[in-house]
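K.L.:
Provided below are the primary sequence and the corresponding predicted coordinates.
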Amino acid sequence: MTHIAIIGCGTIGVSWAAYFLSRGLEVRAFDPDDSARATFEDLVAADMVTLGASPCHPKVCHSLAEAVELADLVVENAPESIELKRGLLADMQRLAPEAALIVSSTSSLQHSDIALDAPEPSRIAIAHPFNPPHLVPLVELYGTDTEVVDRLAAFYRSIGKQPVVMRKEMVGHIANRLSSALWREALYLLQEGVASVEDIDRAVTAGPGMRWAIQGPFLTYHLGGGKGGIRHYLEHLGPSQQYRWSSLGTPVMDENLKASVVAGVEQATHGQTLAELFAQRDARLVTLQQAIDPADEHVEVQS
């Protein structure tokens, strides 16, 4: 797959375009919003600078048909609306070449919600990136045709991504469900007055977040079991997990909580602008990616 069509020129579309271009692929893009099309090339160029890639330019099209007419892969990045995506995915498939694969970047919606109005739903798949796609390697895949999903997984691996394949569709997929569980408890801790926004964030970034960047929850607890590994952990410390689970809360998203979140974030950012925070995040993500090479996952450490 060498010809990519980006449909939706917002944050995710910009980021995907920059990544695809950095891998030597041709990119066409379309958005029905004039202002989104007008700023697209400049925003893509900025993301390519972050990647350290040579400048390349997408072709910004003025119609959906023009954007998809030569596409091998069409990437939909429209707002999270079932009705909008249903119609758009169906239109994209009718206009694209018959052999083209269609993927949706939806962060929460299910394949069965958005693909069934298309002529060939089995040739449409979920390919959810984690934001920002040009810097975070995860792509969550789900589709009803195993061959299509396998082709997509092979493609994303070939361009440096790390796809995971869902065996069953689920609202929010995998990563966002895990993130939502943590976010819910963070809000509960704030609402209960346990700690400040800044300290709750630091409890993640200076603690489990460091381990999560190199080992997910299951491997983390495997090591938590010491020499006995996960079996020992489950047998001897499993009850302590259930004890904690019973105390987890459900925050009430009322105006007081919203005000506390906003005030806490403003205090935690110490006057930094969003532009500064984005730049800081992206620079650290680049450094982290360089430090964590998937090829080193199974390298034996000499003791």
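P.N.:
Great, that's in hand. Numbering: from 1, shown residues only.
K.L.:
For the rest of this, base every contact and every neighbour count on C-alpha atoms.
P.N.:
Noted.
K.L.:
ok now do Lys85, which residues does it touch?
P.N.:
78-79, 114 (CA atoms under 8 Å, 6 or more residues apart in numbering).
K.L.:
what do you get if the cut-off is 10 Å, keeping everything else the same?
P.N.:
Counting by CA atoms under 10 Å, 6 or more residues apart in numbering, Lys85 touches 76-79, 91, 104, 106, 109, 113-115, 117.
K.L.:
Give me the subset of these that lies in strands.
P.N.:
Mapping these onto strands (DSSP state E) picks out 76, 104.
K.L.:
so which of the contacts of Lys85 comes closest to Gly52?
P.N.:
Among those, Asn77 lies closest to Gly52 (CA to CA), at 24.2 Å.
K.L.:
Could you measure from the residue nearest to that closest one when sequence neighbours are not counted over to Ala17?
P.N.:
Excluding the flanking residues, the one nearest Asn77 by CA to CA, 6 or more residues apart in numbering is Gly8, at 4.8 Å. Gly8 sits 10 Å away from Ala17, going by CA to CA, to the nearest Å.
K.L.:
Name the residues contacting each of the two.
P.N.:
Shared contacts of Gly8 and Ala17, defined by CA under 10 Å, 6+ apart, are found at 29, 40, 75.
K.L.:
Show the buried residues in the residues you listed.
P.N.:
29, 40, 75 (16 or more other CA atoms under 10 Å).
K.L.:
can you map out the strands along this structure?
P.N.:
Under DSSP E, the chain gives strands at 3-7, 26-30, 59-60, 73-76, 101-104, 124-129, 138-142, 162-165.
K.L.:
here's the one I want to compare it with:
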Amino acid sequence: MEFQHASALGAGVIGASWTALFLASGRSVAVYDPSPNAEKMVRDYIDTAWPTLTELGLTDRGTPDAVTFHQNAGDAVEGAAFIQESVPERLTVKHALFAEIEPRMAREAIIASSASGLTLGQMQPGFADPSRLVLGHPFNPPHLVPLVEVMGNEATAPGVADAAARFYEAVGKVTIRVHREVPGHVANRLQAAVWREAIHLVQSGVASTGDVDKAMAAGPGLRWAAMGPTTLFSLGAGPGGMQAFCDHFRDTFNGWWDDLGKPYLDDETIAVIVAGAAEAANGASHAEQSAQRDAMITAMQKALRPFRK
């Protein structure tokens, strides 16, 4: 097995989820987090995630016991072939961590950052030699949502980004390659664009927060779980494909784009969407909503898995 031993740096929700997934694939994992509560939190997370991972058929080779915990980052990376970094998104924190682990990393080890708000170029100065660092940005929770955005650049050694993508795919992920640095990478920017218009629709009185969410979940979101918007629009035009779609809807979409809103998250807007989210929850607790989300994603993953092989 390639990358038999992995390390997870940071034991928050993202790091704990990665740990569960890596263990499920049959790998051993060394976890680093300075918090005295880290081990309990991660073990509890693994216990909760394991039945879902088993339902998805991802635990055939794995055991939840192949994990060790460390309060020293250097100890956690020693001997690890693949290192997933998920510490807080502050450059000073990441750079300090990188300086600490670099002398202890194996020469051929790959380190991937889960960063969503920082770019690879911003993080690389934390290493004297950044050639083994790549972006490996997941969607939360990583053990359930398959996407990982992978990126290397001119400072990345040849083959490192390819090897990282190969590792992610071996543990059940779906990877895309990011070719140019932009804030938020790819999928977060798509989310931001949709959410901006969702807020505008609420703010301008078109629909409630709950109904906007329903419109997405019961409409385009359902289709987008199967295929992306460009492919779906191309299919929607019949045999004429994308050219026919654009010929027919060019003016329609140009008019819609001109009318899209540009809200900002000021205090007034935040108050509106906070109240709307509470109303849409209809009394369900955070834990109840999270459990429902995970159950629904699991069901969709099981249904879609045969088509993604």
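P.N.:
Looks like it arrived, so ask away. Treat the numbers as computed from the prediction; the structure is a model and nothing was measured.
K.L.:
Work out the TM-score between the chains.
P.N.:
Superposed pair, TM-score by TM-score structural alignment, normalised by the length of the first structure: 0.93. Supporting alignment: 297 aligned residues with a CA RMSD of 1.6 Å.
K.L.:
on that earlier part again, neighbour count: Gly8 and Ala17 of the first structure, which is higher?
P.N.:
Each of Gly8 of the first structure and Ala17 has its neighbours counted (other CA atoms under 10 Å); Ala17 has more, 33 against 22.
K.L.:
could you list every residue that touches the counterpart of that one in the second structure?
P.N.:
In the second structure, the residue matched to Ala17 of the first structure (TM-score structural alignment) is Thr19. For Thr19 of the second structure, the contact set (CA under 10 Å, 6+ apart) comprises 6-11, 13, 27-31, 42-43, 45-46, 64, 67, 84, 142-143.
K.L.:
ditto for Val182 of the second structure
P.N.:
So Val182 of the second structure contacts 117-120, 189 (CA under 10 Å, 6+ apart).
K.L.:
Can you tell me which of those comes closest to Ala226 of the second structure?
P.N.:
Nearest to Ala226 of the second structure among the contacts of Val182 of the second structure, with distances taken as CA to CA, is Arg189, at 19.3 Å.
K.L.:
Thr230 of the second structure against Met242, yeah?
P.N.:
Yes: Thr230 of the second structure lies in contact with Met242 (CA atoms under 10 Å); the separation is 7.9 Å.
K.L.:
Quick check: nearest residue in space to Leu187 of the first structure, chain neighbours excluded?
P.N.:
Leu187 of the first structure's closest residue in space is Pro251 (CA to CA, 6+ apart), at 6.1 Å.
K.L.:
so the one you found touches Gly193, yeah?
P.N.:
No: contact criterion CA under 10 Å: Pro251 of the first structure and Gly193 do not qualify, at 11.8 Å.
K.L.:
Which of the two has more residues huddled nearby?
P.N.:
Neighbour count, other CA under 10 Å: between Pro251 of the first structure and Gly193, Pro251 has more, with 16 against 11.
K.L.:
How about the contacts made by that one?
P.N.:
Contacts for Pro251 of the first structure (CA under 10 Å, 6+ apart) come out as 184-192, 257.
K.L.:
Which position in the second structure pairs with the residue nearest to Leu187 of the first structure?
P.N.:
Per TM-score structural alignment, Pro251 of the first structure is aligned with Pro263.
K.L.:
now Phe30 of the first structure
P.N.:
Using TM-score structural alignment as the criterion, Phe30 of the first structure maps onto Tyr32 of the second structure.
K.L.:
Return the member of the contacts of Pro251 of the first structure nearest to Leu277 of the first structure.
P.N.:
Among the contacts of Pro251 of the first structure, Ala186 lies closest to Leu277 of the first structure (CA to CA), at 20.5 Å.
K.L.:
show me what contacts the most centrally placed residue in the second structure?
P.N.:
Nearest to the geometric centre of the second structure sits Phe139, at 1.6 Å (CA atoms, centre = their mean). Going by CA under 10 Å, 6+ apart, Phe139 of the second structure touches 14, 114, 116, 145-149, 187-188.
K.L.:
try it again with 7 Å
P.N.:
Going by CA atoms under 7 Å, 6 or more residues apart in numbering, Phe139 of the second structure touches 145, 147-148.
K.L.:
And it, how far from Arg104 of the second structure?
P.N.:
Going from Phe139 of the second structure to Arg104 of the second structure by CA to CA gives 29 Å.
K.L.:
Now which residue in the second structure aligns to Ile6 of the first structure?
P.N.:
Using TM-score structural alignment, Ile6 of the first structure pairs with Ala8 in the second structure.
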